[in-house]
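> only geometry, no sequence info:
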């Protein structure tokens, strides 16, 4: 098989047609229930009415690590990194500041008892199991990559564009970049005997089963096209040189570079290799785009992340007039590496090129800085916009969708000059 994946857009269009025509197999949930959830997903409500309120605290039930309020804002079962807390870190996000996205609660798993089962009709033989020691004995690979929730920046649909969306009201902190070490998923699949007729690879997590609108969705799982699975995906067991922390997937998780975070399944327990196209709630009702700008049946399942920029600065920060300041931030893209970043300190009237502090690389972010001498006291709005090497730049307005995914517009960052 070729190690170069085909067009992701082409794959997604094929899956969308198979879904709408009933030609893909639903892995674990009845088609009638999936159709019911799709109908609900296509109707938008107010973000404030459905999103869990944000609050600051030192801990969260279901999350193992401490969550001090200077580092995190808590949102339901999740913890968002306060972007200002990244200012004194390097390119990599320390594990104690890495955002947490949990559908239920962090499971506590003993690595000695853990097994990865690879199974399905896309294998040439029967099921194969790997222990934790088995994976550690295989050739390892390290890769720097960000993991970002598809709903990162979702709240700006409401606050900047006055458009209703559903879901967790993330600002820009549902992202982190780490140095991941593990085994190529391709190596494990080849050892398990992946066949030439395999088309989808479905990893499943060991966290608790999810219930939505009274429907049992099962454990979190989302299929990957076999070409992507055989390309650059890792079964990671280390994060920044240490074993994965419990909240970030111990003992083993997937890392799917540049794709929406739901693809990087945590606490992997089994992987189905299928000779038929597979569907789950996480690529049918969830992680697709619904709304007036999208097809009535919804878009194809989301794959690559979009383009964003953020200041390493608290909302409403205060600056002293006529005093030199150095503004810092980060930009990233799920497509081509970031090429340039521009900053405006007057609400978008004038733009100035920022200095890149890192060599832009695929699947990672770049840090940047820009000088500013605030003039007169009063309110000010800071803006940052990135352009990647494909020529794509952040727009002024993001195309709306009811579930608030893939917000890519320039974010307005209000501050005060005194």
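Received, thanks. Computed from a prediction, not measured in an experiment: that's the story for all the values here.
> hey, let's count contacts and neighbours off CA atoms from now on
OK.
> Distance check, residue 230 against residue 150.
23 Å (C-alpha to C-alpha, to the nearest Å).
> Please apply the same query to residue 65.
From residue 65 to residue 150 the distance is 23 Å (C-alpha to C-alpha).
> more crowded one of those two?
Neighbour count, other C-alpha atoms under 10 Å: between residue 65 and residue 150, residue 150 has more, with 26 against 16.
> what's in contact with stretch 396-405?
41-45, 150-152, 154-155, 157, 161, 163-167, 287, 289-294, 407-410 (C-alpha atoms under 8 Å, 6 or more residues apart in numbering).
> Included below, for side-by-side comparison, is a second structure:
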């Protein structure tokens, strides 16, 4: 039996802004990144946005293969370059946790197949009291086990709606709303591993790095996926997970071990983690300088702070264009979630927002999780219709009707207009 952990998943906006200032002043560090180098990469971000690359396709897609190991049946997934998006109609009736066979896949390159018996995790850096420490798979499993039910989501989830719903030009993988899933994760606290490795009081940042192939885009080699977080977050609710929904992780979901960072953007939950740098200096990588920040005319010159907590979002468990018989009573279902707290209210409209009906919630609000909901609907006249759902979280944040655009298409949080068709009852 594991201990349940549900931390607050705090957003570290002030931390991130301070780190960016420190990096540009030459006071922060990043493997393979000089101050001049990061300025060059920041300049390249605009070019990547214009070219439509940098957040989706990688070397596996260029080779003409998806780079994903598990089966991807068309009824469950839509394949997008090196990624696989869950079809929302496949989640109807599946329970709170997303079944592993239909959990989305977000890869920068391709899935590595690693042997747990040969895998090692190295914890190293100036933020430790002594030398680097190595952990085997068995070492991790010998530590106290914890469990955490958490939603993971790509920051680009909903990206396609910037174009189709708002007319904005953005770059990256054209996700609809299927780059999200909830699972029950089992593993060890990152805090326990860091303390076992000799965490010192000097430590300020922790940067996990994956063992997937190096990521190249726009002619630039960005190295392996890695992204720092403050020590305070690492010691809070972060998990080094080796099981998902009661079974060992599949390769596509991080086997042998991955991070799970509740409420934060999915890039923070590094898969196939092979080493963790613990630093006594601020750290940066391309994944919080070039990528996973907001660029564009609506944002500060030079970009926003690096993205942390996810926004509020909602989705129907329906295929686009689903048909409903006129004059019959139907049960609409869906799910809503937020990185800023639990979801406490969901409203549904079937008349383009002219009227709203409160949905029944089937789960209690919880940080880092989602709620399932349902609402009855009885359409009367045949023809096209658009369903809409908007959620309110425990912090009082309500989904807007328009999302603020950004060049790389992150954080689409607007109410989605879901097209359906009402037909005559045969």
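Yep, that arrived. These numbers come from a predicted model, not from an experiment.
> Work out the TM-score between the chains.
Overlay of the two chains. TM-score (TM-score structural alignment, normalised by the length of structure 1): 0.95; 410 aligned residues with a C-alpha RMSD of 1.8 Å.
> Report the buried members of the contacts of stretch 396-405 of structure 1.
41-42, 44-45, 150-152, 154-155, 157, 163-167, 287, 289-291, 407-410 (16 or more other C-alpha atoms under 10 Å).
> Can you flag which of these belong to strands?
Counting by DSSP state E, no part of those is found in strands.
> In structure 2, what sits opposite residue 92 of structure 1 in the alignment?
Alignment note (TM-score structural alignment): residue 92 of structure 1 maps to residue 97 of structure 2.
> if I read this right, that match contacts residue 183, doesn't it?
Yes - Residue 97 of structure 2 is within contact range of residue 183, at 4.9 Å (criterion: C-alpha atoms under 8 Å).
> where exactly do the helices run in structure 1?
Taking DSSP state H as the test, the helices found in structure 1 are 8-20, 31-41, 47-50, 132-137, 155-159, 185-192, 226-229.
> what range in structure 2 does the last one sit on?
Taking TM-score structural alignment as the measure, structure 2 aligns residues 231-234 with helix 226-229 of structure 1.
> Buried ones in the matching stretch, by neighbour count?
231, 233-234.
> for stretch 204-211 of structure 1, same thing?
204-207.
> Could you do stretch 94-114 of structure 1 as well?
94-95, 97-107, 114.
> Return the two entries of those residues that lie farthest from one another.
97 and 114 (26.6 Å; C-alpha to C-alpha).
> Quick check, residue 165 of structure 1 in contact with residue 44.
Yes - with contacts counted by C-alpha under 8 Å, residue 165 of structure 1 reaches residue 44, the gap being 5.6 Å.
> re earlier: as TSV, the helices of structure 1 with distance to residue 123 of structure 1 would be great.
As requested, these are exported to TSV (distance: least, C-alpha to C-alpha, whole Å):
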stretch	distance to residue 123 of structure 1
helix 8-20	21
helix 31-41	25
helix 47-50	42
helix 132-137	19
helix 155-159	43
helix 185-192	7
helix 226-229	12
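> So for residue 392 of structure 1, which of the ones you listed sits nearest?
Nearest to residue 392 of structure 1, of those and by C-alpha to C-alpha, is helix 8-20 at 16.8 Å.
> so that closest one corresponds to what in structure 2?
Here helix 8-20 of structure 1 aligns to structure 2 at residues 12-24, judged by TM-score structural alignment.
> roughly how far apart are residue 31 of structure 2 and residue 304 of structure 2?
In terms of C-alpha to C-alpha, residue 31 of structure 2 sits 22 Å off from residue 304 of structure 2.
> Show me which of those two is the more surrounded one.
Each of residue 31 of structure 2 and residue 304 has its neighbours counted (other C-alpha under 10 Å); residue 304 has more, 19 against 12.
> In structure 1, what sits opposite that one in the alignment?
Under TM-score structural alignment, residue 304 of structure 2 pairs with residue 299 in structure 1.
> if I look at the nearest residue to its match once chain neighbours are set aside, how far off is residue 384 of structure 1?
The shortest distance from residue 299 of structure 1 to any non-neighbouring residue, by C-alpha to C-alpha, 6 or more residues apart in numbering, is to residue 289 (5.0 Å). Using C-alpha to C-alpha, residue 289 of structure 1 is found at 26 Å from residue 384 of structure 1.
> before we move on, what about residue 307 of structure 1?
12 Å.
> what's the answer for residue 274 of structure 1, then?
Taken as C-alpha to C-alpha, the span from residue 274 of structure 1 to residue 384 of structure 1 is 43 Å.
> More neighbours: those two, which one.
residue 384 (28 against 23).
> What about the nearest residue to that one once chain neighbours are set aside, how many residues nearby?
Residue nearest to residue 384 of structure 1 in three dimensions, not counting chain neighbours: residue 343, with 4.5 Å by C-alpha to C-alpha, 6+ apart. Residues within reach of residue 343 of structure 1, counting by other C-alpha under 10 Å, total 28.
> what sits in contact with each of residue 97 and residue 183 of structure 2?
Contacts common to residue 97 of structure 2 and residue 183, judged by C-alpha under 8 Å, 6+ apart, are residue 245.
> can you count the residues close to the aligned partner of residue 175 of structure 1 in structure 2?
In structure 2, residue 175 of structure 1 lines up with residue 180, judged by TM-score structural alignment. Number of residues near residue 180 of structure 2 (other C-alpha under 10 Å) recorded here: 22.
> who's in contact with residue 180 of structure 2?
Residue 180 of structure 2 neighbours (C-alpha under 8 Å, 6+ apart): 86, 103-104, 151-154, 157.
> repeat for residue 330 of structure 2
Counting by C-alpha under 8 Å, 6+ apart, residue 330 of structure 2 makes contact with 324, 376-378.
> Tell me which residue of structure 1 matches up with it.
By TM-score structural alignment, residue 330 of structure 2 lines up with residue 325.
> How about that match: what's its closest non-neighbour residue?
Residue 325 of structure 1 sits nearest to residue 372 (C-alpha to C-alpha, 6+ apart), 5.0 Å away.
> what's the neighbour count on residue 372 of structure 1?
15.
> counterpart of it in structure 2?
By TM-score structural alignment, residue 372 of structure 1 lines up with residue 377.
> Please verify my assumption that that match contacts residue 331.
Yes - counting by C-alpha under 8 Å, residue 331 is a contact partner of residue 377 of structure 2 at 6.1 Å.
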